[in-house]
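Participant: Below is the structure, and that's it, no one-letter string:
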């Protein structure tokens, strides 16, 4: 099945007057998503927040059903989150770290995730270990197995697709090892859900954090956390909970609810919850396999042709790459590159050293310009982008 690109672009009218290539930052929302948010806000204006929720409670519950179906989970495994960072922090806070516990991660982890690891190190005295990478950027699984054997980590935390690189990590192999060794696996799928099929039935992680604003094309301030049955059954819960996550049974005790909703708070932005659900339904109607196939064609064309532009260097390693392309141009600071492209109505982003310090220091660069197309972009737009980069 081919994408109905004309309809998709009609549903995304704000892609028609610009070259929008910042979907790894915040994608353009389709019209049905915006309409759903506005519709709910009008109900809140008319009836008040409580009554608006009551009138839409069934539709709100469908958020959990549709999200679960998208990742091959069950609705009780899903908690709404205000961002991927919100989801990730709650998952980390649920792990009972002790001094000396080892957290194993990669050199390609997200800046905020790594700062949370450092906070845990300062507060609880955990040990952070980083697995080596192969020359092509993939995880060195021999080193991975060695560290596990020697250090017996309490948690393995991996980012599926780093924010500063098009690399796609082999998280299914990571999950196989975690399952075999009975190690908790926390997956950051912030950049992968919405551009790739992501199934927790295949990637047997214990926690998975996701944002709504990137390739899912949902509103900012949304995301979700997946929590496995094993974690729920053993009583895993975030450090701080409220009356939505537990029942206050006595003055000195509470009883956790059975569902993943124990990881969310009572107060939620329900207009945005419904907006994210609408974005998930929009993707479902198109089909994630169709999206992936189209994106692969666009990215192959972009990667092949940008390499021929004089002075351009690209930095995305890995045996599998994604919808993120990072580059620099000789004698052009990255901020100047971004500003020059914006003058030509090209919307992209930069990743400075601070967003991927370990990776960038290994590559010997201070940062990159990040281009991230999605399925509403066209080959003609890519050609325009390439011409602009060539002219800079």
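Facilitator: That came through, no problem. Predicted model only: the values in this text are computed from it and were never measured. Numbering: from 1, shown residues only.

Participant: can we go C-alpha only for contacts and neighbour counts from here?
Facilitator: Fine.

Participant: How about stretch 124-143, which residues are buried there?
Facilitator: 125-133, 137-139, 141 (16 or more other C-alpha atoms under 10 Å).

Participant: Inside strands: which ones of the residues you listed?
Facilitator: 127, 128, 129, 130 (DSSP state E).

Participant: With distance to residue 2 added, can I get the buried residues of stretch 124-143 in TSV?
Facilitator: Shown next, in TSV, are the buried residues of stretch 124-143 (distance: C-alpha to C-alpha, whole Å):
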residue	distance to residue 2
125	52
126	49
127	49
128	45
129	44
130	41
131	40
132	40
133	37
137	32
138	31
139	34
141	37
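
Participant: buried sites along the helix or strand hosting residue 54?
Facilitator: For residue 54, the enclosing helix or strand under DSSP states H and E is helix 49-55. For helix 49-55, a neighbour-count test (16+ other C-alpha under 10 Å) marks 52, 53 as buried.

Participant: Would you check how far apart residue 342 and residue 132 are?
Facilitator: Separation of residue 342 from residue 132 (C-alpha to C-alpha, to the nearest Å): 37 Å.

Participant: ok, residues contacting the helix holding residue 54?
Facilitator: 40, 43, 44, 270 (C-alpha atoms under 8 Å, 6 or more residues apart in numbering).

Participant: helix or strand right after it?
Facilitator: Heading C-terminal from helix 49-55 (DSSP H and E), you reach helix 57-70.

Participant: Give me the helices and strands touching that following helix, please.
Facilitator: strand 78-81, helix 270-286 (3 or more C-alpha pairs under 8 Å, 6 or more residues apart in numbering; DSSP states H and E).

Participant: let's bring in a second one:
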């Protein structure tokens, strides 16, 4: 795949027309045209039994190798998840939480982050939600809420209000 300069042209995306401005983020972004081909390939592989299943995993292995080359990560450290929320939940569940640990996050942060972290309370983990001043949660307030038992400081770029 040749390197491209951003922003990508409208023609790279399904359903966008000249004059369209699409500002939604998260799971609501327009799909790139290449996704249509990828979906078609996936559907064809699903219909081809074990051979198709094997091709599915070959595509995943190729994508991991590409990402490893771009990031310097090991292929075995690269995982694919169904959404950013699913990926974050997997990271949270992968931490070796202990009773008395805590996590710090802005009170106005994205709901799925809150959901993943709120479940930790049942394991004896304190979930510290830092109140904003107006609409802003200051970095210094987040840091002040951390202590020696803080295992995670969670801040996302989006929330339900942005």
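Facilitator: Nice, thanks for sending it over. This is a predicted model, so every value here is computed, not measured.

Participant: Superposing both, give me the TM-score.
Facilitator: Once superposed, the chains reach a TM-score of 0.75 (TM-score structural alignment, normalised by the length of structure 2), with 158 aligned residues with a C-alpha RMSD of 3.1 Å.

Participant: export the contacts of helix 49-55 of structure 1 to a markdown table and tack on distance to residue 14 of structure 1 and secondary structure?
Facilitator: Below are those laid out as a markdown table (distance: C-alpha to C-alpha, whole Å; DSSP: H, G, I helix; E, B strand; the rest coil):
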| residue | distance to residue 14 of structure 1 | secondary structure |
| --- | --- | --- |
| 40 | 22 | helix |
| 43 | 26 | helix |
| 44 | 27 | helix |
| 270 | 25 | helix |
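
Participant: Give the single residue among these positioned nearest to residue 79 of structure 1.
Facilitator: Comparing the contacts of helix 49-55 of structure 1 against residue 79 of structure 1 with C-alpha to C-alpha places residue 270 closest, at 13.2 Å.

Participant: before we move on, the earlier item: would you mind putting the helices and strands packed on helix 57-70 of structure 1 into TSV with mean neighbour count alongside?
Facilitator: TSV is the format used below for those (neighbours: other C-alpha atoms under 10 Å):
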stretch	mean neighbour count
strand 78-81	26
helix 270-286	22
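
Participant: Of all the ones you listed, which one is nearest residue 187 of structure 1?
Facilitator: Short answer: strand 78-81, nearest of the helices and strands packed on helix 57-70 of structure 1 by C-alpha to C-alpha, at 14.4 Å.

Participant: post-alignment, that closest one versus structure 2, mean distance?
Facilitator: The superposed strand 78-81 of structure 1 is, by mean C-alpha distance after the TM-score superposition for structure 1, a mean 1.2 Å from where its aligned residues fall in structure 2.

Participant: Whichever helix or strand comes after that strand - contacts with which helices or strands?
Facilitator: The helix or strand immediately downstream of strand 78-81 of structure 1 is helix 84-93, counting by DSSP H and E. Here helix 84-93 of structure 1 touches helix 111-124, strand 184-188, strand 207-211, strand 223-227, going by 3+ C-alpha pairs under 8 Å, 6+ apart.

Participant: how about residue 157 of structure 1, secondary structure?
Facilitator: strand (DSSP: H, G, I helix; E, B strand; the rest coil).

Participant: Tell me if I'm right that it and residue 185 touch.
Facilitator: Yes - using C-alpha atoms under 8 Å as the test, residue 157 of structure 1 is close enough to residue 185 to be in contact (6.0 Å).

Participant: Could you export the helices and strands packed on helix 84-93 of structure 1 as JSON lines, including distance to residue 326 of structure 1?
Facilitator: As requested, the helices and strands packed on helix 84-93 of structure 1 are exported to JSON lines (distance: least, C-alpha to C-alpha, whole Å):
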{"stretch": "helix 111-124", "distance to residue 326 of structure 1": "17"}
{"stretch": "strand 184-188", "distance to residue 326 of structure 1": "20"}
{"stretch": "strand 207-211", "distance to residue 326 of structure 1": "21"}
{"stretch": "strand 223-227", "distance to residue 326 of structure 1": "25"}
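
Participant: of all the ones you listed, which lies closest to residue 99 of structure 1?
Facilitator: Using C-alpha to C-alpha, the nearest of the helices and strands packed on helix 84-93 of structure 1 to residue 99 of structure 1 is helix 111-124, at 5.4 Å.

Participant: just how off-centre is that closest one within its chain?
Facilitator: Computed by C-alpha atoms, centre = their mean, to the nearest Å, the separation of helix 111-124 of structure 1 from the middle of its chain amounts to 19 Å.

Participant: No further questions, thank you.
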